[in-house]
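Enquirer: Structure, please.
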Amino acid sequence: MSEAIDTLNVENLQKYLAARIADFGTIQECTKFAGGQSNPTFMVRTEKSRYVLRRKPPGLLLKSAHAVDREYRVMKALAATQVPVPRMLTLCDDDSVIGSMFYVMEFVEGRIFWNCALPERTPAERRAIYGEMVRVLAAMHTVNLEQAGLTDYGRPGNYFERQIKRWTEQYRASQTGTMPAMEKLMEWLPANVPADDGRVALNHGDYRIDNVMFHPTESRIVAVLDWELSTLGHPWADLAYQCMHLRLPPDAAIPGLGGLDREALGIPSEEEYVARYCELTGIKAIPNWDFYIIFSFFRIAAILQGVYKRALDGNASSKKAMDYGALAGPIAEMAVAMLP
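Expert: Have a look, this model is predicted:
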């Protein structure tokens, strides 16, 4: 029997985890974390320690969505690399335990910043935080895939062609009405894919400031989180996706830096950020940058449409799902405004 999205079957969970995690103890509390539009995430506390549980939501789901098993695999593989991730403890694919697949990882102490303008930080801290963001992104994109055991983590062929096809299908599967901007993007993007340059790297798929955890007092990332959309793909997709988030309006449900004085804030400009990434990864420049940005807007619009559909179906992880989902149309229109 499936559990409600905000609750866990503690009795079943206790038996399962006590048999698989050494010195686990007795569950005292299970609390769902705020935020997160996809996979519900809980803090599980025993008298001995704290853990984080991340599960698939119950109910009917889009094909290939909510891949917590892929999250578990990639973070386990990255434990021996320069990419900071929590330690993975167990993966459960038996739906009878709590109603859906889940994994448990260590609880990491740190800070998550929900607003990319970092209003509570000083200019020097903001510059250091963004410097760390790009450093870790470059480290992710230079992971030795063979040594990490991830050579089969994605499919061969042009990454952007595959992604455009995938997110077009996902959008169609969650479509709730006609969105002219999305129709235009689904026409323009396949016709303007840059030639495949052969670059393949580990892609996070949702790399942004609220999906990384910083040290409690230092401007250092201690954990990269939310790997659900990760795959092998083109590294510049991750870079453009993060820069796309920074272009969004500061008053949107997903706040960005659009229109803000970055120099006064101490936050690098997009040009500076991209130049630093190029320096760290040993490349001179990124051609066709506008394509990657437009693709990123299209992709997040398709994702947000899925959030909106889940909200309508009563199957969304966050109470803000309707607000996030309502951004799909405006974001698609921003992308169309960039078309040549």
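Enquirer: CA atoms for contacts and neighbours, from now on please.
Expert: OK.
Enquirer: Verify the contact between V68 and M105 for me.
Expert: No: under the criterion of CA atoms under 8 Å, V68 is not in contact with M105, lying 11.8 Å apart.
Enquirer: need the strands for the stretch 51-200 of the chain, in chain order.
Expert: Listed in chain order, the strands of the stretch 51-200 of the chain (DSSP state E, counting those that start in this stretch) span 88-92, 102-106.
Enquirer: right, so of these, which gets closest to Y130?
Expert: strand 102-106 (25.4 Å; CA to CA).
Enquirer: Please provide the structure for the following sequence as well, for comparison with the first:
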Amino acid sequence: MDFSSLTPLEGGWSGQTFLAEAAGERSVVRIYPPASREPAAAEIDAAVLRLVRGLVPVPEVLEVRPADPAADQPGLLVTSYLPGVRGDELLPTLEPDGLAAVGITLGRLLADLGGMPMLHAGPFVDPELRVGDFGVDGLPEYVEQRLPELGHLSPGEIDGLREVALAAQALLDTVSRACLVHSDLNPKNLLFDPESLALTGVLDWEFAHAGHPYTDLGNLLRFDRAPAFEAAVLEAYAARRGTTPDPALALARAADLWALVDLSTRRQANPVAARADRLLRTIASSGDPNAPAPPG
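Expert: Below is the predicted model:
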């Protein structure tokens, strides 16, 4: 493939996803530098797309090539191009009724993903989607592991984060099963038909893993908290999964703490990580996982 003919796609922070066009046909090319992830990363991502295709609107895998570190050759994943408008562009334009309609769609999507069972939590380690081990026993241990990278937090914030992590883990332990987790399921990675508001694509599965059923719900509602949208997401999710909105939201906030800690360690990488860092510090200071999200 001629990399010089590729056009960077807007919306991501990695700078590794491009639009290709040949003979009037569009496709999407994702490049995996040898040092960015494991050599099989492109194959793992392709396997996840094949797993969910037909259940979730995802692009078709057209070509996949693993990285070759010895030859300094990047991995490559080519998929079909999906139409639609990104959710981060669409949601700000919608009135409450439109936000509620999109929220219902996404609540059902999250519930369906939360119902795709895995034997245990962990990262996908090969193209067969075998599940490995995260190497950490719970959120409190994870916080301790990442503290050297959280030196910008005050002593009070660190103490508060430890307390929040303990309470969050106790809540998360009330749900013992694992499921397929997208792990970056926010409006930037969702495509919609701007007229019908139908979901046309779920993109960027590079962080997919086997994990907690409420992880994706926490990700989606981290910053997007318009009342009509949040209520519709929670009601649709709860109806599909046989729970009620308030416990679902509490579990979602608890599950999202894992990602907030990780993003806080990378707070200078991009605006989303910086905003997540501000949210984590607010949660740590207040002791409230449901603390208001900071402005973008």
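Enquirer: circling back: please identify the most buried of the strands of the stretch 51-200 of the first structure.
Expert: strand 102-106 (a mean of 21; mean count of other CA atoms under 10 Å).
Enquirer: and that strand, which stretch of the second structure?
Expert: The alignment of strand 102-106 of the first structure onto the second structure (TM-score structural alignment) covers residues 76-80.
Enquirer: The matching stretch vs the first structure, average offset?
Expert: Following the fit onto the first structure, the mean deviation recorded for stretch 76-80 of the second structure is 0.9 Å by mean CA distance after the TM-score superposition for the first structure.
Enquirer: Now do the SS call for the residue mapped onto A201 of the first structure from the second structure.
Expert: Aligned by TM-score structural alignment, A201 of the first structure pairs with C179 of the second structure. Following DSSP: H, G, I helix; E, B strand; the rest coil, the label given to C179 of the second structure is strand.
Enquirer: Quick check: C179 of the second structure touching L113?
Expert: Yes: counting by CA under 8 Å, C179 of the second structure touches L113, with 7.3 Å between them.
Enquirer: So between the two, which is more surrounded?
Expert: The neighbour comparison of C179 of the second structure against L113 (other CA atoms under 10 Å) goes to C179, with 22 against 19.
Enquirer: Contact partners for the more buried one?
Expert: Shown in contact with C179 of the second structure (CA atoms under 8 Å, 6 or more residues apart in numbering): 113-121, 210-213.
Enquirer: okay, those in TSV with distance to E128 of the second structure next?
Expert: Output for the contacts of C179 of the second structure, formatted as TSV (distance: CA to CA, whole Å):
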residue	distance to E128 of the second structure
L113	19
G114	20
G115	20
M116	16
P117	16
M118	13
L119	14
H120	15
A121	16
A210	13
G211	17
H212	20
P213	21
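Enquirer: Now flag whichever of those residues is closest to D2 of the second structure.
Expert: A210 (34.9 Å).
Enquirer: rewinding a little: how about the match of A201 of the first structure: what's its closest non-neighbour residue?
Expert: Once flanking residues are discounted, C179 of the second structure sits nearest to P117: 4.3 Å by CA to CA, 6 or more residues apart in numbering.
Enquirer: Show the contacting residues for that neighbour.
Expert: Neighbours of P117 of the second structure in contact, by CA under 8 Å, 6+ apart: R177, A178, C179, L180.
Enquirer: ok, now how distant is it from V181 of the second structure?
Expert: 10 Å (CA to CA, to the nearest Å).
Enquirer: what does L260 of the second structure give?
Expert: Taking CA to CA, one finds L260 of the second structure at 16 Å from V181 of the second structure.
Enquirer: who's more crowded, the two?
Expert: V181 (26 against 22).
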